[in-house]
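[1] below is the sequence, then the predicted model.
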Amino acid sequence: MDTLAHGLWTNVIYQRQRSIDRWWAIFFGVAPDLFSFGPFFVTRLIDNAWPAGRPSLASIPVYVSIIYSYTHSIVIWLIVFGLVVLWRRGRVWWPLSAWLVHILVDIGTHTYEFFPTPFLFPLSSWKINAINWADPTFMIVNYSLLLLAYLEIYRRRRISS
């Protein structure tokens, strides 16, 4: 799924959380893409080499794939989540679960053609060939559902006030 949609869905999912926790969840909901693709896109902007459409795989530096493998791995997420729970003396910090939601959504919305989700890294290189999040039909459905979700949030706020 595209990064903007990850952030918007995370906001919907965490709507009833404290504001600070919701903002942390939104951060973790988009962080896997920001950390892996962010430096690449910033470099492209600085070099005035912004591609029209999706960049070719050949134009993407190897470090993007390496970071992507770490940020899109359930194994890595479990390790980080466990360390955070230990650091917090057994208390779970739920905003971190938005990172897991990002990975799970990406498993179902990436194809072999462009960055399939390495969700079992580093234990396995097995990936799933799912639907393409950039497919226009998927994008229309996804953003239509987001619009409906935000309209419902707005409706509920109007009723409660």
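    Yes, it's here. Only a predicted model underlies this, so the values are computations on that prediction, with no experimental measurement involved. Residues are numbered from 1 along each chain as shown.

[2] please make it C-alpha for all contacts and neighbour counts, starting now.
    OK.

[3] so Asn142 lies in a helix, does it not?
    Yes. Membership of Asn142 in a helix is supported by DSSP: H, G, I helix; E, B strand; the rest coil.

[4] can you report how many residues neighbour the nearest residue to it once chain neighbours are set aside?
    In space, and not counting its chain neighbours, Asn142 is closest to Ala5: 8.0 Å by C-alpha to C-alpha, 6 or more residues apart in numbering. The tally of other residues near Ala5 (other C-alpha atoms under 10 Å) stands at 16.

[5] just the one 4 residues further on next, same as before
    Neighbours of Trp9 under the rule other C-alpha under 10 Å: 22.

[6] that one and Leu146 touch, don't they?
    Yes. Shown here, Trp9 and Leu146 form a contact pair, counting by C-alpha atoms under 8 Å, at 7.0 Å.

[7] quick check: next helix or strand after the lengthiest helix in the chain?
    Identified as the longest helix of the chain according to DSSP state H is helix 19-46. Sequence order places helix 62-71 as the next helix or strand after helix 19-46, per DSSP states H and E.

[8] one more structure, for comparison:
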Amino acid sequence: MKKRVLLIGLAAMTVLFMQACKKENTVTVKFKATVGNEQWTSVINSPVKYKEKFVITGTSATGKVMMLTVMGDTAGTYLYSPLSFIATYKDGAKEYIGVSGSLTLTSVNLSAKRISGHFYFTATTTSLETLEVKNGEFSDLQYIESN
């Protein structure tokens, strides 16, 4: 009987110990897109609000940089143009400049300084290499303000 109680106690302590050691390893991706045929994910996000526009910059673990500039600070869709939305993507020495696309700010929280949205664009290099960026999204990015 004593052995049985000891085994039950040991089993209960093992279960409690295992539960206490569980760690949630959920990583929330905040800025990502499909670039060409590859998944691009930002590990460094640098969104900045300059007056009534946002500049959202992300850098991947391999150093590839995406920059989105939105000439507005309210939720809505911004079509690609120098007066509305522009984008660039840098992969090493190659820099792709956007030529068409769209960005939608789905949420702009000016008091909490957070933005979310989705985008796509087509970009080219000076030697006319084309790159498609699609399924782009950024979620709950906290931005800083700059004058």
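    Yes, it's here. These numbers come from a predicted model, not from an experiment.

[9] tm score of chain vs chain?
    Put the two chains on top of each other and the TM-score (TM-score structural alignment, normalised by the length of the second structure) is 0.27; 67 aligned residues with a C-alpha RMSD of 4.9 Å.

[10] any common contacting residues for Trp9 and Leu146 of the first structure?
    When C-alpha atoms under 8 Å, 6 or more residues apart in numbering defines a contact, no residue borders Trp9 of the first structure and Leu146 alike.

[11] ok, back up a step: helix or strand: which one has the residue nearest to Asn142 of the first structure?
    Using DSSP H and E, the element containing Ala5 of the first structure is helix 3-13.

[12] ok, now Met13 of the second structure?
    Going by DSSP H and E, Met13 of the second structure is in helix 2-21.

[13] go on, Ile56 of the second structure?
    strand 53-60.

[14] ok, now Ala33 of the second structure?
    Ala33 of the second structure is part of strand 31-35 when elements are defined by DSSP H and E.

[15] what does stretch 44-51 of the second structure contact?
    With contact meaning C-alpha under 8 Å, 6+ apart, stretch 44-51 of the second structure is reached by 31, 54-60, 141-147.

[16] between the residues you listed, which is nearest Val133 of the second structure?
    For the contacts of stretch 44-51 of the second structure, the minimum distance to Val133 of the second structure (C-alpha to C-alpha) is 12.8 Å, reached by Phe31.

[17] hmm, back to that, so what secondary structure elements neighbour the helix holding Ala5 of the first structure?
    helix 19-46, helix 136-160 (3 or more C-alpha pairs under 8 Å, 6 or more residues apart in numbering; DSSP states H and E).

[18] try it again with 6 Å
    Judged by 3 or more C-alpha pairs under 6 Å, 6 or more residues apart in numbering; DSSP states H and E, the packing partners of helix 3-13 of the first structure are helix 19-46.

[19] got the angle for the helix it packs on vs helix 62-71?
    With axes from the mean of the first three to the mean of the last three C-alpha atoms, to 10 degrees as the basis, helix 19-46 of the first structure and helix 62-71 are set at 160 degrees to each other.

[20] what's the angle between helix 19-46 of the first structure and helix 3-13?
    Using the same axes, to 10 degrees: helix 19-46 of the first structure against helix 3-13 is 180 degrees.

[21] buried sites along helix 19-46 of the first structure?
    Residues 21-34, 36-37, 40-41 are the ones in helix 19-46 of the first structure that count as buried (16 or more other C-alpha atoms under 10 Å).

[22] and for stretch 100-107 of the second structure?
    100-105, 107.

[23] show me the contact partners of it.
    75-80, 115-122 (C-alpha atoms under 6 Å, 6 or more residues apart in numbering).

[24] now go through these and say which are in strands.
    76-79, 115-122 (DSSP state E).
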